[in-house]
Every structure is written in structure tokens, then in C-alpha cells.
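Enquirer: starting from these lines, generate the structure:
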Amino acid sequence: MADAVSISAETPLQDDVRDMVTALNDTMRPLSPPEFQFQLTVEQMAEPSVTVFVMRDQAGAPLGMASLKIHDDELGEVKRMFTYPALRGQRIGTQLLRRVETLARERGVRRLVLETGEAPGFEAAWRLYERCGFHVCGAVLDYPDSGFSRFYEKTLTP
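Expert: I've put the predicted structure just below:
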């Protein structure tokens, strides 16, 4: 698969990326109470503090996405990770997460954090983050420690 794909920073304000965000939201909606889902909208993803990476196949069809939100000079957050369900298991998420980490390092970020669900249905996400060197930590940023979220962090070296 690696020869047939590209990963690039793109605007989320495209129909096929909007469709991916809708598919992600539809996947997440039944897994946690709505008040404990912290989903950036496509418009929020287009803000200057956020970089959206899209993986596409040779024909240009989107396979997955991941975003980096910069909070300050040393803190970044992984947001909106998604791979279409039919494509899971092909390490698309791993490649996207590596691209997010590369940009974070380039920008001087020393610590990456993320919030994901703490419920059945999130096991694949947990495996991805842990396989990529993230460790479970306490609540980060302004997320509530509700029991519906699991938090991860990773210290980056330059």
C-alpha cells in the first residue's frame, strides 16, 4: 500500500474531507454521551492552529485523516484521527500519526496529547496510540476527567 498512497496537509473544506468527518462523527456518536464528545467541526479544523493530513490512494480517494492542533510553543494535540472502517488494519493510522509527529517536532512541540473514548469500540485506537509510543495519562488541557475519556501523551525529542 505504501507505494500507492500520499499523505499531505490539506484544507478540510473539501467535500470528500467533510464526508470523512461525517463518517467519523457517525462512528463516534453511539460510543459516548454527546456531552463527552469533543469533536472539532470542519470549520474549526480549518483554523490556523490546526493542520489536517489526508492520506489518499493513487486515484486520489481519501483513505484516512489526522490533525495536529498547536496549543502553545511546546504542546500539540492529536485530533480527528480516522480511517475508513473497510481499510483498517493496513497501518493507515500509524502512517498518519507519524506524519503528525513529524510536523509537531518541526514546530518545536515537546509534548503531544490526545483525548479518545473510554468505552468498548475504542480498542483499536488505544492499540494504535500505545503501539506508537503514547502512554495513558491524567486529564489534559480543559477536558473533564469524566470516566468517558482516556488521555494519552508522548514526549517528543527534537
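
Enquirer: switch to C-alpha atoms for all contacts and neighbour counts from now on
Expert: Noted.

Enquirer: what's around the residue nearest to T83 when sequence neighbours are not counted, how many residues?
Expert: The spatially closest residue to T83, leaving aside those adjacent along the chain, is G64, at 4.1 Å (CA to CA, 6 or more residues apart in numbering). Counted with other CA atoms under 10 Å, residues neighbouring G64 total 27.

Enquirer: tell me which element G64 is part of?
Expert: Using DSSP states H and E, G64 maps to strand 62-70.

Enquirer: after that strand comes which helix or strand?
Expert: Next in sequence after strand 62-70, counting helices and strands by DSSP H and E, comes strand 75-83.

Enquirer: distance of the nearest residue to G133 once chain neighbours are set aside relative to L96?
Expert: Of all residues not flanking G133 in the chain, K154 sits nearest, at 6.6 Å (CA to CA, 6+ apart). Going from K154 to L96 by CA to CA, to the nearest Å gives 16 Å.

Enquirer: those two: which has the busier surroundings?
Expert: Each of K154 and L96 has its neighbours counted (other CA under 10 Å); L96 has more, 24 against 19.

Enquirer: where do the helices sit along the protein?
Expert: Assigned by DSSP state H, the chain shows helices spanning 15-28, 42-45, 92-106, 123-131.

Enquirer: okay, how far is it across stretch 29-41, tip to tip?
Expert: Stretch 29-41 stretches 14 Å from its first residue to its last (CA to CA).

Enquirer: and it, what's buried?
Expert: When burial is assessed from 16 or more other CA atoms under 10 Å, stretch 29-41 yields the following buried residues: L31, S32, F36, Q37.

Enquirer: next, the structure of the following sequence, for comparison with the previous one:
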Amino acid sequence: MQIRVADPKATYVTDLLDHHLRELQRVMADHAFALDASGLSAASVTFWTAWNDKTLVGFGALKELDCAHGELKSMRVAPAARGTGVGRAMLEHIIAEARGRGYTRLSLETGTAALHAPAISLYRSAGFAPCGAFADYSVSPHNQFFQLALRSVAPDL
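Expert: Model prediction:
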């Protein structure tokens, strides 16, 4: 599998991104905060695609909230590739990138519907723990928040 920086507006991303957005809108309504192609193209966002040979098998993004805090955005595995390790590989890639940028924490917002259970299990297995709302999010019955500490911050002396 290859993971590479990509353009979220590329035609090869459209079908999977549209599927992702439709599914989240269906179960989360106004509480679906996944970014569309324009949002994923923002200067503060890095977008990656995952490939198995010439087949797109997933995507994920990292949004910089500030110089020490990143947000995992819009991670999705293609339906045919679920259970093959694509999600874990993308998550590990994004965590490594966040560490490389010097972030002290990586946060994410996700849903509470049954379809989110596999992703939540993946996040927890990588060390993400529940946290309160961050950035501009607010708590609702449709979303939950997780955070991963990436490195210790030296105490002020």
C-alpha cells in the first residue's frame, strides 16, 4: 500500500468522498462536520490518499489547529478495503506526521452511530482517549471527541 499527498478535488477522490459525506449526513444531520473537497483543500489541511496498486483504498487528512495541536479529519476506507489494514496504516501515517510537526496532541471528532464503532475501536487501540469538545465544536448526542497525547510538555520552571 502507498500513502501519498493528494488533491481532494481530484476526480479519483470524488466518489469515495461523496460516499463519505452522504453517509455521515444521513446519520449525523447537522452534526456532521466532515470537510468537503474545498475544506480539505484549505492551507491548514494536508490530505492523503491510500492506494493498493492503482486502486484508491482510502483517504485521511490532518488539520493544523495551532502550532502544537492537530486534528485528524475525514479518515475513510473504501468499502471494499475494510478490514484490510488501510485504516490503521492511514492512522499511523497521520500520527507520525503530527509527531514530525512537533504537535503535542492530536484530536478528533467522530459520530456516535453504530457505523462509527470500527473507527472508534481503531482510535482507542492507537491510544486515543475521550476528551471534551475542542476548537469550534460543541457537544451533541451525535458526536464525541478523542485526543492523543503525542509528547510530554516540559513543565515551567
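
Enquirer: next, the TM-score between them, please.
Expert: A TM-score of 0.92 describes the superposed chains when it is computed by TM-score structural alignment, normalised by the length of the second structure; 152 aligned residues with a CA RMSD of 1.2 Å.

Enquirer: hang on, the earlier thing: so what corresponds to the residue nearest to G133 of the first structure in the second structure?
Expert: Under the alignment (TM-score structural alignment), K154 of the first structure maps onto L148 of the second structure.

Enquirer: what does I92 of the first structure give?
Expert: Under TM-score structural alignment, I92 of the first structure pairs with V86 in the second structure.

Enquirer: circling back to that earlier point, verify the contact between the match of K154 of the first structure and A98 for me.
Expert: No. Judged on CA atoms under 8 Å, L148 of the second structure makes no contact with A98 at a distance of 10.5 Å.

Enquirer: now for these two: what residues contact both?
Expert: Any residue near both L148 of the second structure and A98 by CA atoms under 8 Å, 6 or more residues apart in numbering counts here, and that gives L106.

Enquirer: gap between the nearest residue to Q44 of the first structure once chain neighbours are set aside and V42 of the first structure?
Expert: Distances taken as CA to CA, 6+ apart place V50 nearest to Q44 of the first structure, at 8.0 Å, with adjacent residues excluded. Noted for V50 of the first structure: a distance of 11 Å to V42 of the first structure, by CA to CA.

Enquirer: which residues touch the match of I92 of the first structure?
Expert: Contact analysis of V86 of the second structure by CA under 8 Å, 6+ apart lists A50, V57, G58, V77.

Enquirer: map the third one onto the first structure.
Expert: Here G58 of the second structure is matched to G64 in the first structure, going by TM-score structural alignment.

Enquirer: hang on, the residue nearest to G133 of the first structure packs against H135?
Expert: Yes. In this structure K154 of the first structure lies within contact range of H135 using CA under 8 Å: 6.4 Å.

Enquirer: tabulate the contacts of V86 of the second structure (CSV), appending distance to F134 of the second structure.
Expert: Listed next are the contacts of V86 of the second structure as CSV, based on distance: CA to CA, whole Å:
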residue, distance to F134 of the second structure
A50, 28
V57, 29
G58, 26
V77, 25
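
Enquirer: and those, which of them are buried?
Expert: Among those, those buried by neighbour count (16+ other CA under 10 Å) are A50, V57, G58, V77.

Enquirer: show the contacting residues for the equivalent of V136 of the first structure over in the second structure.
Expert: Using TM-score structural alignment, the equivalent of V136 of the first structure in the second structure is P130. The contact partners of P130 of the second structure, taken as CA under 8 Å, 6+ apart, are Q144, F145, F146, Q147.

Enquirer: burial check on the second one, number of neighbours?
Expert: Using other CA under 10 Å, F145 of the second structure has 20 other residues around it.

Enquirer: from I120 of the second structure, how far off is the closest residue to it other than its chain neighbours?
Expert: Excluding the flanking residues, the one nearest F145 of the second structure by CA to CA, 6+ apart is E109, at 4.6 Å. Per CA to CA, E109 of the second structure is found 10 Å from I120 of the second structure.

Enquirer: what do you get for D36 of the second structure?
Expert: Distance, D36 of the second structure to I120 of the second structure, by CA to CA: 21 Å.

Enquirer: I'd assumed F145 was in contact with G132 of the second structure.
Expert: Yes. Counting by CA under 8 Å, G132 of the second structure touches F145, with 6.1 Å between them.

Enquirer: returning to that earlier point: out of the helices of the first structure, deepest packed?
Expert: Between those, helix 92-106 has the highest mean count of neighbours, a mean of 19, where neighbours are mean count of other CA atoms under 10 Å.

Enquirer: give me the neighbour count for the residue nearest to F145 of the second structure.
Expert: Around E109 of the second structure there are 24 other residues, counting by other CA under 10 Å.
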